[in-house]
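S.K.: with the sequence up front, the predicted model follows.
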Amino acid sequence: MNLHGKTLFITGASRGIGLAIATRAARDGANVVIAAKTSDPNPKLPGTIHSAAEEIRAAGGQALPLQVDIREEGQVLAAVKQAVEAFGGIDILVNNASAISLTGTEQTPIKRYDLMNQINARGTFLCTQACLPELKKSAAAGRNPHVLTMSPPLSMKTRWFAPHTAYTMAKYGMSMCTLGHAGEFRQYGIAVNSLWPRTAIATAALQMIPGVDLARCRKPEILADAAYFILTSDAKDVANSGNFFIDDELLGRHGVTDLERYSVTPGTRDFIPDFFVD
C-alpha cells in the first residue's frame, strides 16, 4: 500500500514536521493540501505555503497551498471545500499545527493560553469535524482513510504539567481527540492515531525557544517516515487505530533500527528528550 493518488489535508505544513510528512507523501505521487497561516515570508520563520508547494511538486506530488487559520471555522470549511474541488475528496487528515509556550501559570497571559487551546485542542477538533464527511466517503470507496495527530501519549503525571500547565492542557487536548475519535470513527473504517517523537526535533519553531541545542536533536524526517508507516497501514484493522505511537519504536517494528541518518549531528547519542515520554 502506498499514498499514490491519495489526498492529504495537512495543517501547519508550510515548514518543519508538517512539510516533511507532505514531501514524503509526495514521493508516492500524493496530493497535498497545505493548510497553514504563512503566506508571506517571515525573517524569523522560513517557509511559506508557496515555498512548501514548490517542494511538494519537486518531490513528485501535487500541491494546493491555502492560507488557513485553523481557529476560524469559516476558513477551515472553505479550505475543505477547495480541497474537494481540486482533488475530488480527502483521504487523510494530519493535525500538525500547534502553538507552544513553555511558561508557568504566572508567566502565561490568558491571550497565550487561549491561542494554544484554540490552535491545539480546538483546531484539531474543528479540522477533524470538517474533514469527517470526506473521510467517510473515502472509507466507503475503499481508499483507506486516516486521521493522524501530532500529539503525545496521555501521561497524567505532575511532572508533565507543573512546568507548563497551559501548554500541557492544550497538547493533551489534541491527544484526547485521538482517544475519542478512534472509538467514534471505528464504525466507519477510519483509523485515528497520534504520533510523537522521543527526542526533540530540529524545527524552526524550536529555534525560537532560548537555550535549545539543535545539535542534540533529530530531523523532522524521522517523523515523516514513521507517519508513512501509519498512513499506509490498513485503516479497518482495529489494531491500527487508537494508538499513541513513538517514532523510534514504530520504526523499529518495521525493521528500521539504524537512526543515524535522522541525527542533526552525526554520531550524537545524547539527544534532548522530548516532553511527555515516560
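M.R.: That came in fine, so what should we check first?
S.K.: contacts and neighbour counts: CA atoms only from here.
M.R.: Will do.
S.K.: can you count the residues close to Ser233?
M.R.: 18 (other Cα atoms under 10 Å).
S.K.: report the contact partners of it.
M.R.: Met1, Asn240 (Cα atoms under 8 Å, 6 or more residues apart in numbering).
S.K.: you'd agree it is in a helix?
M.R.: No: under DSSP: H, G, I helix; E, B strand; the rest coil, Ser233 sits outside any helix and is assigned coil.
S.K.: distance of the residue positioned nearest the centre of the chain from Asp213?
M.R.: Central residue of the chain (Cα atoms, centre = their mean): Asn96, 2.7 Å from the mean position. Look at Asn96 and Asp213: by Cα to Cα, to the nearest Å, they are 23 Å apart.
S.K.: what are the buried residues along stretch 174-186?
M.R.: Residues of stretch 174-186 classed as buried: Met174, Ser175, Met176, Cys177, Thr178, Leu179, His181, Ala182, Phe185, Arg186 (neighbour count, 16 or more other Cα atoms under 10 Å).
S.K.: let me know the closest of those residues to Leu102.
M.R.: Within these, the smallest distance to Leu102 is 16.9 Å, found for Met174 (Cα to Cα).
S.K.: please tell me I have it right and the closest one contacts Ser151.
M.R.: Yes: between Met174 and Ser151 a contact is recorded at 6.1 Å, counting by Cα atoms under 8 Å.
S.K.: what about the helices in the stretch 151-278 of the chain?
M.R.: Assigned by DSSP state H, counting those that start in this stretch, the helices in the stretch 151-278 of the chain fall at 158-161, 165-185, 204-207, 221-231, 247-253.
S.K.: wait, which of those helices is closest to Thr48?
M.R.: Closest among those, once you apply Cα to Cα, is helix 204-207, at 12.2 Å.
S.K.: the structure to be compared is supplied as follows:
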Amino acid sequence: MTDPSPSLAGKTLFISGASRGIGKAIALRAAQDGANIAIIAKTSDPNPKLPGTIHSAATEIEAAGGKALALAVDIRDEAAIADAVARTLETFGGIDIVINNASAISLSTTAETPMKRFDLMVGINTRGTFAVTQACLPALRKAANPHILTLSPPPSLDPRWFGPHVAYTISKMGMSLCVLGWAEEFREAGIAANALWPRTVIDTAALRMLGGAVKPEFCRKPEIVADAAHAILTRDARACTGHFFLDDEVLAEEGITDLTAYAVSPGHPLLPDLFLE
C-alpha cells in the first residue's frame, strides 16, 4: 500500500545530523505537515563553534507543527543507534523514512589527513549511513510508503574529485554506493532508496568550519534541499527508487523553476557543489 498524499502528516522521520543545517531544514519542512521527527545527532550541549543542539532543533520542530524526539547519538556506535530506533518506535510507533544526512568533512590531501580524521569521515559518512539504515530496516519493512534518502552525490570515478581530497571523496562515494545497492536489494520490498545532492554549495555551519573558503553569498539556503527532499519523500516508493537526484532538477519536476528565493544573496553568482560538472 502506498500513500498518495503529497503530505508527510503523521509520518515518522529518523534523521541523522538533524540538529542543524540541511538535516534540520528537512525536519522543519516535514514538521510543517505535522510529521514526527527523531532527531539523531551528537550535539546535546551548546558548542561555541557550531550553533544548534538536538534540544534547540526539537523546539523549532514543535513550533513548526511537528512532534520531536531529541536523541543524542554518535552514529559510529551501533548500540546507540539500536537504542535510538527502539525509543523512536516506542514514542511514535514506527519509522517511515530514514534520512542519512550526518556527515564529516575534511578537504585535505593524503599527507594532511591524520588517520583519526580518515576514520571519522569513513565512520560517520559510509559506515554510519549503513548502520543507521540497517537498524531501521525492520521498521521500514512495515511502513506504508517507506523511503531511505541519503545526502550524497551521483557516483563518479572522475579523478578530479579524488585527487585533492581522497579520504573525503571515498567516504561520500561510499554513501552513494550504499544507495545504489539498496535500491536493488530492497526493490521487491517496496522500500525506496535514493540520494539527493545540491547543485550549488549550501550555506551551513559546516561550510563555515572550512575556514571561510566559500563565502555565504555564493551559496543557496538549506531550504532548497529540504523542499526537494519533501517532493521525493511524498512520491510512491515503488515508483521512485535508485535515483541520484539534484535539488534543482527535483524542483523543476514539481514545476518550480524560479529559485531566486533560495539564494543567500539573490543575483550573486553561485558556486557549484563538489562532484558535479
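M.R.: Good, I have the coordinates. Quick caveat: nothing in here was measured; it's all calculated off a predicted structure.
S.K.: between the buried residues of stretch 174-186 of the first structure, which is nearest Leu259 of the first structure?
M.R.: So of these, ranked by how close each gets to Leu259 of the first structure (Cα to Cα), first place is Ser175, at 25.9 Å.
S.K.: so what's the closest one closest to, chain neighbours aside?
M.R.: Distances taken as Cα to Cα, 6 or more residues apart in numbering put Ser151 closest to Ser175 of the first structure, at 5.5 Å, once the chain neighbours are dropped.
S.K.: and the residue nearest to the centre of the first structure? What does it align with in the second structure?
M.R.: Using TM-score structural alignment, the partner of Asn96 of the first structure in the second structure is Asn101.
S.K.: after superposition, how close is the host helix or strand of Leu93 of the first structure to the second structure?
M.R.: Here Leu93 of the first structure sits within strand 92-95, counting by DSSP states H and E. Once fitted to the second structure, strand 92-95 of the first structure is off its aligned match by 0.1 Å on average (mean Cα distance after the TM-score superposition for the first structure).
S.K.: contact partners of that strand?
M.R.: Here strand 92-95 of the first structure has contacts from 6-11, 124, 127-128, 131, 135, 145-150, 231, using Cα under 8 Å, 6+ apart.
S.K.: surely Ala59 of the first structure meets Ala22?
M.R.: No: here Ala59 of the first structure does not reach Ala22: they are 9.4 Å apart, not a contact under Cα under 8 Å.
S.K.: the two: which is more packed in?
M.R.: More neighbours surround Ala22 than the other of Ala59 of the first structure and Ala22, with 31 against 18 (other Cα under 10 Å).
S.K.: end to end on stretch 156-165 of the first structure, go ahead and measure it.
M.R.: Stretch 156-165 of the first structure: ends 12 Å apart by Cα to Cα.
S.K.: list the buried residues in that stretch.
M.R.: Trp160, Phe161, His164, Thr165.
S.K.: what's the match for the last one in the second structure?
M.R.: Think Thr165 of the first structure. In the second structure, Thr165 of the first structure lands on Val166 (TM-score structural alignment).
S.K.: contacting residues for its match?
M.R.: Taking Cα under 8 Å, 6+ apart as the contact definition, Val166 of the second structure lies against Ser108, Thr109, Thr110.
S.K.: does the second one lie in a helix or a strand, and which?
M.R.: Element membership for Thr109 of the second structure (DSSP H and E) is empty, with no helix or strand holding it.
S.K.: touching, Met150 of the first structure and Asn96? I think so.
M.R.: Yes: Met150 of the first structure lies in contact with Asn96 (Cα under 8 Å); the separation is 5.3 Å.
S.K.: most distant residue from the middle of the first structure?
M.R.: Glu106 (29.3 Å).
S.K.: host element of the counterpart of that residue in the second structure?
M.R.: Alignment note (TM-score structural alignment): Glu106 of the first structure maps to Ala111 of the second structure. Ala111 of the second structure is part of no helix or strand when elements are defined by DSSP H and E.
S.K.: what residues are up against Ala111 of the second structure?
M.R.: Contacts of Ala111 of the second structure by Cα under 8 Å, 6+ apart: none found.
S.K.: so how far is Leu274 of the second structure from it?
M.R.: Ala111 of the second structure is 21 Å from Leu274 of the second structure, by Cα to Cα.
S.K.: nearest residue to the counterpart of Leu19 of the first structure in the second structure in space, ignoring adjacent ones along the chain?
M.R.: Using TM-score structural alignment, the equivalent of Leu19 of the first structure in the second structure is Lys24. In space, and not counting its chain neighbours, Lys24 of the second structure is closest to Ala18: 4.5 Å by Cα to Cα, 6+ apart.
S.K.: wait, that neighbour touches Ala41, no?
M.R.: Yes: the pair Ala18 of the second structure / Ala41 is scored as a contact, 6.2 Å apart, by Cα under 8 Å.
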